[in-house]
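# sequence-free structure coming up:
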């Protein structure tokens, strides 16, 4: 092995020895932790109405995403889907397309949506529905407004018009659901229902009844009449509202 040159010896002899950097005794907390505390305090003191949708969504995401700033994620979700209801109604696959939303968080958001639907359903279960119409509409919207395929739902009522069962009978495509009047009436008889409310959604967002919707409803009405089953209404749910065939004097 050759000898070290003068330049190399000079370099090593003159290199200062630096002591290792001391670790900070107290690590600086992430900036979003203080924001989380302040937001929780506002919610506790002023209530949910004092918070805009993105901040309410932030509060929810605090638990689902514990180690990140959730404000950009909340705003991105609302920018993508439009409203808080549409965020919770979005399918898991589309939720995951938003930066910051992984499979676990997307699934947790759907659990929250399912819980909200169950709460809305509990408001009408066993109640006289014709006097609780607002709650009926709220439930139907939470359950169906943001589905990507058509669903045909039936609310089965007893002789006092109380809800005894709520079932999705058919799931179709984006613009069509096959409905069989005989099967509708058969199921009503099985449940000892004396009246029904028909509900289906339009994924396009426009709740205007189509000619096919009207004709199908009249067929169910005729089939039910022969067996003592009344059709109180057929409600069509869209993202921005609903239509009542009875209210439109179509049935």
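Arrived safely, thanks for sending. This structure is a prediction, so every number in the text was calculated from the model and none was measured.
# use CA for all of it now, contacts and neighbours both
Noted.
# is it true that residue 54 touches residue 76?
No - judged on Cα atoms under 8 Å, residue 54 makes no contact with residue 76 at a distance of 9.2 Å.
# ok, residue 149 to residue 205 distance?
11 Å (Cα to Cα, to the nearest Å).
# put this beside the first:
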């Protein structure tokens, strides 16, 4: 049977398009703070994947990686295994992760790092809590305790990152750093300092002390949080 005027009725909208419009409306009217974590992820995916239902993709990402921070820290090789995530979307998610990292770094560059403790701890946790290999870094500070550089000084297996105290001393002198904060992660998630961590820290302090370079703290990051050697009484004032 024909239709009046010979025109066919418009195809109905896909069900997910209405969901997108409702989510977008909620974002615009109530702000991003009103959205759940998976909603925020959906909004981001909506921009990158315009013609597909992204809700199952967002749910799959959250199930696989556990949290927004887990999604942003996930290796590309794992991300692209999720149906709907290709190289382009992976690249966009990596750009968002880098944006987050740079914004956090700005917060500790603006003010003395040791007086911006909450910003520093947040930065360290974001950078390292989901790192799959043990990584050793140093935050080099100037005389005002402001950040000069955050540098990766060693990678290791899941339980060991080789650290060379004299290399740290050489780099501190090159940067004209007056002090530094040591940082590494425990991929196991348990941030309790090991005997090797304690001995290594003491060795680094002993090498830097004659050079007039202070070690303010050693921070261990993991999914369980961040442990401070100074707070734990392992570095004396």
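Here it is on my side, so go on. Treat the numbers as computed from the prediction; the structure is a model and nothing was measured.
# Same drill for residue 54 and residue 76 of structure 1, tell me which one is more crowded.
Using other Cα atoms under 10 Å as the criterion, residue 54 of structure 1 and residue 76 rank with residue 54 on top: 21 against 16.
# gap between the more buried one and residue 187 of structure 1?
From residue 54 of structure 1 to residue 187 of structure 1 the distance is 43 Å (Cα to Cα).
# cool, residue 167 of structure 1 as well?
Taking Cα to Cα as the measure, residue 167 of structure 1 and residue 187 of structure 1 are separated by 10 Å.
# neighbour-wise, which of those two wins?
residue 187 (15 against 11).
# Quick one: map that one onto structure 2.
Using TM-score structural alignment as the criterion, residue 187 of structure 1 maps onto residue 171 of structure 2.
# mean offset of the strand or helix carrying its match relative to structure 1 (after superposition)
Assigned by DSSP states H and E, residue 171 of structure 2 falls within helix 165-174. Relative to the matching residues in structure 1, helix 165-174 of structure 2 has an average distance of 0.7 Å after the fit, by mean Cα distance after the TM-score superposition for structure 1.
# I'd like the distance from that helix to the chain centre, please.
Distance of helix 165-174 of structure 2 from its chain centroid, counting by Cα atoms, centre = their mean, to the nearest Å, is 26 Å.
# buried ones in that helix?
Residues 165, 168-169, 171-172 are the ones in helix 165-174 of structure 2 that count as buried (16 or more other Cα atoms under 10 Å).
# Walking through the stretch 101-250 of structure 1, point out its strands one by one.
151-157, 163-171, 195-201, 230-238, 241-244 (DSSP state E, counting those that start in this stretch).
# Out of these, which gets nearest to residue 135 of structure 1?
The closest of those to residue 135 of structure 1 is strand 163-171. By Cα to Cα, the value is 12.2 Å.
# buried ones in the closest one?
Quick answer for strand 163-171 of structure 1 (16+ other Cα under 10 Å): 163-165, 169, 171.
# how close does that strand sit to structure 2?
Its aligned residues in structure 2 lie a mean 1.1 Å from strand 163-171 of structure 1 after superposition (mean Cα distance after the TM-score superposition for structure 1).
# now that strand: which residue numbers in structure 2?
Aligned using TM-score structural alignment, strand 163-171 of structure 1 spans residues 147-155 in structure 2.
# who touches that stretch?
The contact list for stretch 147-155 of structure 2 (Cα atoms under 8 Å, 6 or more residues apart in numbering) reads 108-109, 112-113, 133-142, 161-163, 168, 175, 177.
# how about a cut-off of 10 Å?
Applying Cα atoms under 10 Å, 6 or more residues apart in numbering, the set of residues contacting stretch 147-155 of structure 2 from outside is 105-106, 108-114, 133-142, 160-164, 167-168, 171-172, 175-177, 179-184.
# what span of structure 2 lines up against stretch 207-217 of structure 1?
Using TM-score structural alignment, the residues of structure 2 aligned to stretch 207-217 of structure 1 are 191-201.
# Quick check: buried residues in the matching stretch?
Buried, per 16+ other Cα under 10 Å, within stretch 191-201 of structure 2: 191-193, 197, 200-201.
# Show me which helix runs longest in structure 1.
helix 103-122 (DSSP state H).
# so where do the helices sit in structure 2?
Going by DSSP H, structure 2 shows helices at 15-30, 37-48, 55-65, 68-73, 76-79, 87-110, 117-128, 165-174, 195-208.
# Report the angle between the first one and helix 55-65.
Here the directions of helix 15-30 of structure 2 and helix 55-65 differ by 70 degrees (axes from the mean of the first three to the mean of the last three Cα atoms, to 10 degrees).
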